[in-house]
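Asker: Provided below are the primary sequence and the corresponding predicted coordinates.
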Amino acid sequence: MQIAEVRAAIADAARTVQLPDGTRKLTATGYTPDAVSEPHFFTGEVAVDFDKTMGRGLDELEITCRVLVGRADDRAAQRLLDALLSGAGPASLKRAIEAARGAPGEHALGGLADDLRVERVQGYRWYEHAGVQYVGAEMIIRVFGDGRT
């Protein structure tokens, strides 16, 4: 698997969420940006477990992603973040990202990986990014794919 391509494809999938009317569209990057335009999703740290099967047949990526929402109105910001972190609904990042798994028998992320799953949400708190405070959380995504590519 090519990590940069996987990260970019996850960000592409995240952009498909439908946020409530009156909310700015979600921006997303497959890298940690210098500055964000909120609400923003980005792929952050990557841990790689090589050689899950013999012959480089399977590697596993654990990607820590962050979702940052502006805090002009604390309650509204947290409602938006809750919608993004929910397991279902039009604003659900889990639903949008896991839709990129493809149909049964297809490879995930347009052929970049064998499979993926949004594993958990953690770290729901205030984050500082480039000197600006946001309410946000982390999403852990596991991606499985051929280690030979």
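Answerer: Alright, I've got the coordinates.

Asker: going by C-alpha atoms from here, please, whenever you check contacts or count neighbours.
Answerer: Will do.

Asker: what segments of this structure are strands?
Answerer: Listed from the start of the chain, the chain has strands (DSSP state E) covering 27-29, 40-53, 58-69, 115-129, 132-145.

Asker: closest to residue 87 out of those?
Answerer: Each of these was scored for nearness to residue 87 using CA to CA, and the closest is strand 115-129 (9.5 Å).

Asker: can you give me the buried ones in the closest one?
Answerer: The neighbour-count criterion (16 or more other CA atoms under 10 Å) identifies 115-118, 121, 124, 127 as the buried residues of strand 115-129.

Asker: cool, and stretch 57-68?
Answerer: 58-68.

Asker: for stretch 68-76, same thing?
Answerer: The neighbour-count check on stretch 68-76 (16+ other CA under 10 Å) flags 68-71 as buried.

Asker: what does stretch 40-53 give?
Answerer: Neighbour-count burial for stretch 40-53 [16+ other CA under 10 Å]: 40-44.

Asker: centre of the chain to that stretch, how far?
Answerer: Per CA atoms, centre = their mean, to the nearest Å, the displacement of stretch 40-53 from the mean C-alpha position of its chain is 11 Å.

Asker: for comparison:
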Amino acid sequence: MRMSAIRAAIADAARTVVLPAGTAALTTTAYVPDAVTAPHFFCAEYEAQFDRAMRRALDEATLTCRVLVGRADDRAAQEILDALLEGSGPSSLKQAIEAARGAPGEYALGGLAHDLHVTRIQGYRWYEHQGTQYVGAELMIRILGKGATP
């Protein structure tokens, strides 16, 4: 699996969420940014397990993504974050990312992976990024793909 391409495709998928009226558009990056324009989704650390099937046929990765929301108004920020963390709906990151799985029988992320699944949300708390406080959470994404890359 080419993780840099997978991270870019996931960031592109996350960008399709529709936030409530009056909310700034979600910005996304495939990497940990130097500066955040809130609300912001980014792909962060990942773990990989190699050789889940013989002859480099399958690798499995768990990608940690974060979403950070500005805290000008604590309650409003948490309401925006809650909308992004819903399991379904137009503002759901889970729904937007999993839409990139493709149709049944197709590879995920335009052929970059066999499949992916947003498995859980964790770390709903205050985050400091470059000296600024944000309310945020982490999304864990399980990705399966071919071990050998072309």
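Answerer: Great, that's in hand. Quick caveat: nothing in here was measured; it's all calculated off a predicted structure.

Asker: overlay them and tell me the TM-score.
Answerer: Scored against TM-score structural alignment, normalised by the length of structure 1, the superposed chains reach a TM-score of 0.99; 149 aligned residues with a CA RMSD of 0.4 Å.

Asker: and which of the buried residues of stretch 40-53 of structure 1 is nearest to residue 142 of structure 1?
Answerer: Sorting the buried residues of stretch 40-53 of structure 1 by how near they are to residue 142 of structure 1, with CA to CA, puts residue 43 at the top with 12.0 Å.

Asker: I'd guessed the closest one sits against residue 32; true?
Answerer: Yes - proximity of residue 43 of structure 1 to residue 32 meets the contact threshold set by CA atoms under 8 Å, at 6.3 Å.

Asker: name the residue closest to the centre of structure 2, please.
Answerer: Centroid check for structure 2 by CA atoms, centre = their mean gives residue 65 as the closest residue, at 4.5 Å.

Asker: what sits against that residue?
Answerer: Residues in contact with residue 65 of structure 2, defined by CA atoms under 8 Å, 6 or more residues apart in numbering, are 41-45, 138-141.

Asker: returning to that earlier point: nearest to residue 49 of structure 1, of the buried residues of stretch 68-76 of structure 1?
Answerer: Residue 49 of structure 1 has its nearest neighbour among these in residue 68, at 27.4 Å by CA to CA.

Asker: what sits against the closest residue to that closest one other than its chain neighbours?
Answerer: Beyond its immediate neighbours in the sequence, the residue positioned closest to residue 68 of structure 1 (CA to CA, 6 or more residues apart in numbering) is residue 136, lying 4.4 Å away. Shown here is residue 136 of structure 1, whose contacts under the criterion CA under 8 Å, 6+ apart are 66-69, 81, 123-127.

Asker: could you dump those into TSV with distance to residue 17 of structure 1 added?
Answerer: Supplementary listing: the contacts of residue 136 of structure 1 in TSV, determined by distance: CA to CA, whole Å:
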residue	distance to residue 17 of structure 1
66	15
67	13
68	15
69	14
81	12
123	21
124	20
125	22
126	22
127	22
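
Asker: show me the two of the buried residues of strand 115-129 of structure 1 that sit farthest apart.
Answerer: Across those, the longest distance by CA to CA is 29.9 Å; it joins 115 and 127.

Asker: just give me the match in structure 2 for residue 91 of structure 1.
Answerer: Using TM-score structural alignment to pair residues, one finds that residue 91 of structure 1 aligns to residue 91 in structure 2.
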